[in-house]
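>>> Just to be clear, the model below is a prediction. Sequence and coordinates:
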Amino acid sequence: MKAIVQDRYGSADVLRLADIDVPSAGAGQVLVQVRAAGVDPGVWHLMTGLPYPVRLGYGLRRPRSRVRGMDLAGVVAAVGPGVAGFNPGDEVFGTGAGSFAEYTVASAGRLAPKPATLSFAQAAAVPVSGQTALTAVRDAARVRPGQRVLVIGAGGGVGSYAVQLAKAAGAHVTGVCGPAKLDLVRGLGVDEVVDYTRADLPGRRYDAVIDTAGNRPLSRLRRVLAPKGTLVLVGGEARAGKWLQGFDRQLRALALSPWVGQRLVPLVAKESSDNLAALTELVDAGRLTPLVDRTWPLSGVPDAIRHLKGGHATGKAVIII
């Protein structure tokens, strides 16, 4: 089968299209013929091996797994021992290891039936970013009706879902984004939109702040947070460095949170069939719409990653296979 592989850590230049063997589904796994695969920041971290602690889990000198990609939407080709609820021919979406390929295997517990209302490309844009936003809004921020929620990076992959999920929860939502994304974020149903090139952050306070941008210090974020509010930190993409790349902000938040009235929560996203089912319910109800920025063929994965890392994506970049 065709797949995008890498034999060493580095920039998108280390990725190449190659022929490799089709994987087999083991116990509790599903073999999926991939029709579309999303591109998320986690792909860049595993490709570069940065920050360095990533290599503790994925290979010190070179990546143990040669194929990148996590988001997927496709068709079940085979099921492994102990798998119930999936059969060959079923259309599914979810996360698996190595989705930039014609076939990949995924844990049955991280797949769900593909929403019938979505194309494969749209469905592939949901799993990683959608579940990250769901964890941020529902589990970490615990958003309730009537609360005021600020989403920073509202036009990106996670931010666009966070805005919609907070609105679905009944909150008053303000989105922060750049001037090129103002109309798009307004179209997501926000109550207010802020152009960060003109006003950085609003002057009022919020019950919950969900920061997907990663480039503002904790002190600045806490000033727009209510005294008993919750700050959710999603990633640390905006800072350079080989060791922590902004994740030091998460560590400082953990250390500070017990000593202040505000909850400062570094996000740990949860991936599961149940979370995918919750997102599907909202999609089918017309309350959640995935935003596909651009699509590339399998051979275009390096360009898609460059596009994402350059901060150009509006919504999700998707690979069509």
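Here it is on my side, so go on.
>>> hey, let's count contacts and neighbours off CA atoms from now on
Noted.
>>> Look up how far residue 207 lies from residue 149.
As judged by C-alpha to C-alpha, to the nearest Å, residue 149 and residue 207 stand 6 Å apart.
>>> neighbour count winner among these two?
residue 149 (29 against 23; other C-alpha atoms under 10 Å).
>>> I'd assumed the more buried one was in a helix, is it?
No - the assignment for residue 149 (DSSP: H, G, I helix; E, B strand; the rest coil) gives strand, which keeps it out of a helix.
>>> need the contact list for the one residue sitting closest to the centre of the chain.
The centre of the chain sits closest to residue 129, judged by C-alpha atoms, centre = their mean, with a distance of 2.5 Å. By C-alpha atoms under 8 Å, 6 or more residues apart in numbering, residue 129 lies in contact with 40, 157, 158, 161.
>>> Residue 100: which of these is nearest?
residue 40 (11.9 Å; C-alpha to C-alpha).
>>> Below is an additional structure, to be compared with the one above:
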Amino acid sequence: MRAIARDTYGSVDVLELRDVPQPVAGEGEVLVRVRAAGVDAGVWHLMTGLPYLLRLMGYGLRAPAVPVLGREVAGRVEAVGAGVTRFRPGDEVFGFCEGAFAEYVTAGEDRFAARPANLTAEQAAAVPLSAVTALQALRDAGRVRAGQRVLVIGAAGGVGTFAVQLAKTFGAHVTGVCSTTKTDLVRALGADDVLDYTREDYADGTRCFDLVLDTAGNARLSRLRRALTPRGTLVLVGGEGGGRWLGGTDRVLRALLLSPFVRQRLRGLFSAERGEDLEVLKELVEAGGVTPVVDRTYPLSELPDAIRRLRESRARGKVVITV
């Protein structure tokens, strides 16, 4: 089968379209013919092997343990392994996997859900990682409640576009922060207020929020805390910068260390790829409460261009690969 693979860590130049062995569904697994795969920020980190902490987490110290990138997928079930009861060949599914930038993938049946009836494969591929991350950040880490004032930083990004919509479904008053060219998108997603960070400062002291969700990953903790109410909650989703060893995780660690000594709740999110959350999102999507925002689609051979677009912060919502 065709796949985008690499043998070393590095820039997009290490990526190569090649033939690789087609996987076989093992016990409890399904084989999925990939229709589309989402491109998230983690793709760049796993491609480059940065920060180095990632390599210590099982992704390979000197070389990638898994040659094919991509962790979110939408496609058709082609075969099922022994013991699979939830799916059968022909079912359209979306979910989590390893090696999504390929023609076929396998993963446990608990890592998939039936594709929402009102989504295309391209839209469904934009959901798993980003929407589940937004859901867990708001519901689990943030403990969002109806009537709260929620600030979403990076509201036009992959996680941010879902966070704005999900916060509204929870009954919150939502303010989105984004660049000038993306304010119209964030308003269309349902944000009650939109701040253009090139013109307005969300931490200038004129407004405070019960929950701040930072998906942009580069603001100082002290600045983010100024935007919180005295007992508000800050949730950090990922992070950029911070050096080659820890990357943005150093900011999360500092937040966790500081939190016991202040009245505000400071949390870092390490999202879990849970199939039950896919089911929650499926229901919300089919009910019209959440709609994936697909910025642009690229064919499999143009994955390097897709990664560049995402890395340069030009995308509005999610970038998706079609296979």
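Now that the structure is in, tell me what you want to look at. This structure is a prediction, so every number in the text was calculated from the model and none was measured.
>>> one step back: list which of the contacts of residue 129 of the first structure are still in contact in the second structure.
Here is what carries over to the second structure from those, by both residues aligned by TM-score structural alignment, their matches' C-alpha atoms under 8 Å: 40, 157, 158, 161.
>>> could I get those residues as JSON lines with neighbour count?
Formatted as JSON lines, these follow (neighbours: other C-alpha atoms under 10 Å):
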{"residue": "40", "neighbour count": "23"}
{"residue": "157", "neighbour count": "30"}
{"residue": "158", "neighbour count": "28"}
{"residue": "161", "neighbour count": "29"}
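>>> Could you provide these in JSON lines, with additional columns for distance to residue 169 of the first structure?
JSON lines is the format used below for those (distance: C-alpha to C-alpha, whole Å):
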{"residue": "40", "distance to residue 169 of the first structure": "25"}
{"residue": "157", "distance to residue 169 of the first structure": "19"}
{"residue": "158", "distance to residue 169 of the first structure": "16"}
{"residue": "161", "distance to residue 169 of the first structure": "12"}
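>>> Which of these fall within helices?
157, 158, 161 (DSSP state H).
>>> Tell me which two in the kept ones among the contacts of residue 129 of the first structure are the farthest apart.
40 and 161 (13.6 Å).
>>> tell me the contacts of whichever residue in the second structure pairs up with residue 204 of the first structure?
When the second structure is aligned by TM-score structural alignment, residue 204 of the first structure is paired with residue 207. Shown in contact with residue 207 of the second structure (C-alpha under 8 Å, 6+ apart): residue 227.
>>> do the same with residue 15 of the first structure
4, 5, 6, 302.
>>> One more: residue 305 of the first structure?
12, 39, 43, 44.
>>> now these as CSV including distance to residue 317 of the first structure and secondary structure?
Converted to CSV, the contacts of residue 305 of the first structure look like this (distance: C-alpha to C-alpha, whole Å; DSSP: H, G, I helix; E, B strand; the rest coil):
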residue, distance to residue 317 of the first structure, secondary structure
12, 15, helix
39, 5, strand
43, 12, helix
44, 13, helix
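>>> tell me which of those residues are still there in the second structure?
Checked against the second structure using both residues aligned by TM-score structural alignment, their matches' C-alpha under 8 Å, the contacts of residue 305 of the first structure keep these contacts: 12, 39, 43, 44.
>>> just checking, what residue in the second structure corresponds to the residue nearest to the centre of the first structure?
By TM-score structural alignment, residue 129 of the first structure lines up with residue 130.
>>> And for residue 281 of the first structure?
Under TM-score structural alignment, residue 281 of the first structure pairs with residue 283 in the second structure.
>>> One more: residue 159 of the first structure?
Residue 159 of the first structure maps onto residue 160 in the second structure, by TM-score structural alignment.
>>> Surely its match and residue 217 touch.
No - using C-alpha atoms under 8 Å, residue 160 of the second structure makes no contact with residue 217, being 11.8 Å away.
>>> Those two: which is more packed in?
residue 160 (30 against 20).
>>> what's around the closest residue to the more buried one other than its chain neighbours, how many residues?
Distances taken as C-alpha to C-alpha, 6 or more residues apart in numbering place residue 154 nearest to residue 160 of the second structure, at 5.5 Å, with adjacent residues excluded. Residue 154 of the second structure: 23 surrounding residues under other C-alpha under 10 Å.
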